[in-house]
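Student: Predicted model and sequence follow; I will ask about them next.
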Amino acid sequence: MKTDFVKRLIEICGSEHVLRSPEAIELYSRCTIPWSRTCGAVALPDNVDQVSRIVQLCNEYGTPVWTFSRGHNWGYGTVLALQQGALILILRRMNRIHEVNEELCYAVVEPGVSQGQLNGYLKSKGFNLWIDCTDSSPDGSLIGNALDKGVGYTPYGDHFGNLCGMEVVLANGQVVTTGGVSKQCPTRHIYQWGVGPCIDGLFAQSSLGIVTKAGLWLMPKPEAFEMFVIGISDPKPLAPVIDAQRKLALRGIISHCHGFNAFLALARSIGYPSHLLDGKQLLDKEVIEQLAAEQGLPPWTFVGGIYGTSRQVRTNKREIAKYLSRLGHLVFIGELSQKSLNRIVEGVRRPGFHGAFYRGLKSFLHLFVDRISTKTIESLLALYPILRGEPNEDILAAAYFKNKERQPKENLDPARDACGLIFFAPILPAIGNEIQVFLQNIERICSSNHFETAVLLIQSNPRTFIVLVPLFFDRTNAEEAERCQRTYDQLCEFLKIHHYQQYRCTTPQMDNILQDNPSYQDFMKKIKLAIDPNHIIAAGRYGV
């Protein structure tokens, strides 16, 4: 990176916000996937004017620039560019909350605003509004996740679908606001389609511009809320459970349910039991079943939220029970039962008489609670606030499955802490038999490469499920890292053969992501060439 370029970059951002030391370059070149690129420098702009000037500077010097909101895209590429020596922009200093409108239920925020920050702001100001959050870090960006088409848990779980009205910096430094209306237009953040062509979608998973501000729709705090949990003790009824959830979601009774298999649940709570490998490279199924039994984990667990008036919640609970109770062990957790269970979890840990009392109390409770471990109850209860838009790090702990000794008590950062993780993220029709057969093929590919299969099923909308497969590996083991990358490549090839799509992919996979639709790729590249002829902004991102 040229000295003059760096000097002018410092003039824009300030010397303390342009990172060039070997230690900083090494830190920002870390990743959880077995692939690497080394950046040339890291800049942390403070406002849209600085972003615009940086892009113009990159154009002048022909320097590629890749932008990340807060830099937590773990499992896909973290903050790595496709090109060696690229400038990395991290927008975490752009963390202003410009507006919260309680009547119309939206906020206007910058990309550096985190899930935890906006949730805390709404509570501190007494707004009767909830965000929808992911089950990743509270430090994760709201806009960044939305632009990568992330999914949460509440009826507002389609994060990109709940953006409205963007401010975008183009490759020539021009600042554009979407919607075709003036910045003062009162419907700019509440009517998504604007007037004329709707261009907002061009900036999702995109290399066409840098989003520096957006409207975000918020959920009005419901009168009543309960979480439901269904444990599937036999994996055979998985297909009917998926079909039942589709039917319930199409009627608007549930939305964005999440289901996880026992192996993924184990990854959240224990370190990888390498002492049980018995000379092999993956755990026997019997070993996994025994570990799950010790924790009281069924083969599959699904969770979801029920929102509305008290009457609506009561009615919807009856409908959910009608569809799901015959397929597994179904329980509902409201505010009172959640508090009681939390007290029991805390009490069981106490020494002496108090601990014995709470252990006895636990045994007298519902069979579902009695037969699962206290640690598993605690993990399930950690989902309760997430379903209310209150993020925590409990599920993110799974990223440390093969690196538990490096897991801190808080402020988790899998890339910083040398965790090995690739996310394979296809999306399928919400047809139970199709997903069940698909999972059998995924397990076959994983086991042939000596990896266990962890799965998270995410109901992205009533008609589709994301089948998220986290591939855990030991970063200190070069052979295992190579084998993990090979597994991911084979999984991607399986998708291509069977014409399934990925909802998100790793940075090195982006070169291949649009190969099945060359006319679409050609069209997008023509748009790219028209507005970014020097291919400065994130060239090659998602195939463009």
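Tutor: Yep, that arrived. Keep in mind that this is a model prediction, so the values were computed, not measured.

Student: contacts and neighbour counts: CA atoms only from here.
Tutor: Noted.

Student: who touches the residue nearest to I270 when sequence neighbours are not counted in this structure?
Tutor: Closest residue to I270 apart from its sequence neighbours, by CA to CA, 6 or more residues apart in numbering: F401 at 7.0 Å. Taking CA atoms under 8 Å, 6 or more residues apart in numbering, we find F401 in contact with 267-268, 270-272, 472.

Student: which residues does the residue nearest to G179 when sequence neighbours are not counted contact?
Tutor: Once flanking residues are discounted, G179 sits nearest to G194: 4.0 Å by CA to CA, 6+ apart. By CA under 8 Å, 6+ apart, the contact set of G194 is 178-181, 188.

Student: Look up how far R188 lies from G194.
Tutor: 7 Å (CA to CA, to the nearest Å).

Student: Next: G209.
Tutor: With CA to CA as the criterion, G209 and R188 are 19 Å apart.

Student: Looking at these two now, which is surrounded by more residues?
Tutor: Neighbour totals were compared for G209 and R188, and G209 leads with 27 against 21 (other CA atoms under 10 Å).

Student: Checking my notes, V51 in a helix, right?
Tutor: Yes: remark: V51 belongs to a helix, assigned using DSSP: H, G, I helix; E, B strand; the rest coil.

Student: Can you get me a residue count around the closest residue to it other than its chain neighbours?
Tutor: Nearest non-adjacent residue to V51, counting by CA to CA, 6+ apart: P45, 6.2 Å away. Using other CA under 10 Å, P45 is surrounded by 24 other residues.

Student: what's next to the longest helix along the chain, contact-wise?
Tutor: Ranked by residue count, the top helix of the chain under DSSP state H comes out as helix 478-498. By CA under 8 Å, 6+ apart, the residues outside helix 478-498 that reach it are 33-34, 420, 422, 424, 426, 442, 445-446, 449, 451, 471-475, 501-502, 516.

Student: Taking these, please make a PyMOL selection of just the buried ones.
Tutor: Entered in PyMOL, the line below selects the buried ones among the contacts of helix 478-498, by 16 or more other CA atoms under 10 Å:
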select buried, resi 33+34+420+422+424+426+442+445+446+449+451+471+472+473+474+475+501+502
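
Student: Can you tell me which of the contacts of helix 478-498 end up in helices?
Tutor: Among the contacts of helix 478-498, DSSP H puts 442, 445-446 in helices.

Student: For the residues you listed, give me TSV that also has distance to E434.
Tutor: Compiled in TSV, the ones in helices among the contacts of helix 478-498 are given as follows (distance: CA to CA, whole Å):
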residue	distance to E434
I442	12
I445	17
C446	18
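
Student: putting a second one here so we can go through both:
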Amino acid sequence: MAKEEHGVARRSSSNVTGWDRGDLDCWRAGSVDDVTACVDRARREGRALYPVSTGLNWGYGSAAPPRAGTVVLDLSGMNRIRNAMEISEANPVAVIEPGVTQRQLHDFLSQSCPGLSFNVTGSSVDTSILGNALDRGVGYLGPRREDVFGLEVVTGRGELLRTGFRRLGEDSPLAHAHPYGLGPMLDGLFFQGNYGIVTSACLKLLPRPARSVAVSLALRDVSKLGEFLDGLALLKRLGVMSGVTHVGNQARTRASMMSGISEYLRISCGVAERDLAAEADRALATVAPYEWTSLGGVAGSAAQVKAAIAEVRRVLGGIAKLTVVDDAKLAAGFRLLNPLRNLWPWARANAAAISAIRPLQGLADGRPTDAAITNLLWRYGQPQLPARELDASGCGLIFINPALPMAGGAVVKVVDAMKAVAAGFGHELYVTLNIETTTSLVAVANLLFDRGDAAAVANARACARALWEYLRSCGLEVYRARADMMEDVVDPQDSFWRTAWALKSVFDPDNLIAPGRYNLARAPDA
């Protein structure tokens, strides 16, 4: 939260990773001119800037910069959908600023163009779309990097740069249409780059399909996880399941559903607080007894969806239990089971599960939710906090997320080893394997801990370090880095990072923009 101190805005960098830079100066920008003025001021005063969109980059450092003393540049006031009047099913592109949240765009499309949707993430409704995309976040339908083109950037020199055909001017019919432009594609430099401050970008919107269902596959035998992943990879390559399929372990399933199950049992079934945990455990064991369960979406015409489900069953039906759900089936199931909740334990467990699943089901259909964050707040005894205040809670959350090759056997070895490393520190590892591209997947792995316990914080941070060192020993790396690990992942002897530094002299010669973030913090030794 930002606060005023002697006329100067200050912002706490305390966050769920347990690593922060204390209170920092915070400047706010509400327009491109404001951003340019802040860059000019930073150059005059010899200050460094750390731009954040909404600052809700939980598990990666939130608004904490890699270098102490950096001024946080808050861009949440830049929250315009610039071409709102031009968006239509025939023109499915939104020009958004960094402060535009998932909630804002969803609400706008629901009211103004309900035939369109967008690629949402499972994080809070109040997270920035552009901020997540620029850090290469993964949505439910694919990598968000692929959703964005035509950037508008204020460089460290204070110059305004537009990439692709936006350089022709906003009135050009190509500005918001053709994603590649002419000549070198500079867009990529600003994804996990620190050469400038992105002030707007074009976001691809998606037509709502005639039919959309969620396909869940529960792996019956944990020893077949490698075969399971290979089957899902095949379905991805064939285009049968073209979005991202999420394969979560039981710890992840529990973390995602326990809050919703418990609230249903408490409110609808009158279960006493003293009995709630045990009752919720029994309900979850009834509906989700398997160690690994996948969730992905299938969309298209009714015939396409039917054919896709048949192919999923052909490839994986022998080793996994297949369940197909949509809003109508969930609603019908709840109408049937809810009245039986006090007569039949199986009905109660399944009604509770439906209550927990409903918000998650909407993600594949472009409906963002706070469910994941609400579960964390519930777990740490602060369900009354709004989701956007997670950094103010007692929840500790650290991500260690490797990119992995699309080879089931190799992935199983890495996941098993990571779980063993975590267990050595007394931690359970929460894992989701995301089938992201046709050639690779990413693991979203995290630790949870009590941030109010200094020993627990130190232990979790040591565990995270050991997990990263294990990954590096395998020739692997994380696909997104936390603020506290930037100095470790960036090697000044590596020609890649030395080249990345050399580009700073082109865009940001004074090293003003996010020094040390996905780049060297200072010039390498000659």
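Tutor: All right, it came through fine. Since we're looking at a predicted model, the values are computed, not measured.

Student: Now the two most distant members of the contacts of F401 of the first structure.
Tutor: I270 and F472 (13.3 Å; CA to CA).

Student: P345 of the second structure - how many residues pack around it?
Tutor: Count around P345 of the second structure with other CA under 10 Å applied: 15.

Student: Need the residues touching each of G194 and R188 of the first structure.
Tutor: 179, 181.

Student: What segments of the stretch 301-450 of the first structure are strands?
Tutor: 329-333, 420-429 (DSSP state E, counting those that start in this stretch).

Student: closest one to R20 of the first structure among these?
Tutor: Each of those has some distance to R20 of the first structure by CA to CA; the shortest is strand 420-429, at 25.7 Å.

Student: just checking, what packs against the closest one?
Tutor: strand 464-473, helix 478-498, strand 501-504 (3 or more CA pairs under 8 Å, 6 or more residues apart in numbering; DSSP states H and E).

Student: so who does the residue lying farthest from the centre of the second structure touch?
Tutor: Centroid-distance maximum for the second structure: L343 at 40.0 Å, with CA atoms, centre = their mean. By CA under 8 Å, 6+ apart, L343 of the second structure lies in contact with nothing.

Student: where's the aligned partner of S505 of the second structure in the first structure, which helix or strand?
Tutor: Counting by TM-score structural alignment, S505 of the second structure lines up with L529 in the first structure. Taking DSSP states H and E as the definition, L529 of the first structure sits inside helix 518-531.

Student: Equivalent analysis for L89 of the first structure, please.
Tutor: Assigned by DSSP H and E, L89 of the first structure falls in strand 87-90.

Student: Identify the residues contacting that strand?
Tutor: Here strand 87-90 of the first structure makes contact (CA under 8 Å, 6+ apart) with 39-45, 63-71, 79, 81.

Student: Can you flag which of those belong to strands?
Tutor: 41-43, 65-68 (DSSP state E).

Student: okay if I get those as JSON lines plus neighbour count and distance to G201 of the first structure?
Tutor: Formatted as JSON lines, these follow (neighbours: other CA atoms under 10 Å; distance: CA to CA, whole Å):
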{"residue": "A41", "neighbour count": "22", "distance to G201 of the first structure": "29"}
{"residue": "V42", "neighbour count": "23", "distance to G201 of the first structure": "27"}
{"residue": "A43", "neighbour count": "26", "distance to G201 of the first structure": "26"}
{"residue": "V65", "neighbour count": "28", "distance to G201 of the first structure": "21"}
{"residue": "W66", "neighbour count": "23", "distance to G201 of the first structure": "19"}
{"residue": "T67", "neighbour count": "25", "distance to G201 of the first structure": "17"}
{"residue": "F68", "neighbour count": "21", "distance to G201 of the first structure": "18"}
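
Student: How far does the longest helix of the first structure sit from its chain's centre?
Tutor: A distance of 21 Å separates the centroid of the chain from that of helix 478-498 of the first structure, by CA atoms, centre = their mean, to the nearest Å.

Student: same deal with stretch 256-273 of the first structure?
Tutor: With CA atoms, centre = their mean, you get 15 Å for stretch 256-273 of the first structure.

Student: And it, what's buried?
Tutor: The neighbour-count check on stretch 256-273 of the first structure (16+ other CA under 10 Å) flags 256-270, 272 as buried.

Student: Over to stretch 72-85 of the second structure?
Tutor: 72-81, 84.

Student: any idea what P179 of the second structure aligns with in the first structure?
Tutor: P179 of the second structure maps onto Q192 in the first structure, by TM-score structural alignment.

Student: List the contacts of its match.
Tutor: By CA under 8 Å, 6+ apart, the neighbours of Q192 of the first structure are 163-165, 179.

Student: Would you map the helices across the stretch 251-400 of the first structure?
Tutor: For the stretch 251-400 of the first structure, helices defined by DSSP state H, counting those that start in this stretch occupy the ranges 262-269, 285-295, 310-324, 335-348, 352-364, 367-370, 374-386.

Student: Could you check which residue of the first structure pairs with P383 of the second structure?
Tutor: Aligned by TM-score structural alignment, P383 of the second structure pairs with Q407 of the first structure.

Student: before we move on, back to that, how about the secondary structure of the residue nearest to G179 of the first structure?
Tutor: On the three-state scheme (three-state DSSP), G194 of the first structure is labelled coil.

Student: Provide the aligned range in the second structure for stretch 82-91 of the first structure.
Tutor: Aligned by TM-score structural alignment, stretch 82-91 of the first structure falls on residues 66-75 of the second structure.

Student: first to last residue in the matching stretch, what's the distance?
Tutor: So stretch 66-75 of the second structure: terminal residues 18 Å apart, CA to CA.
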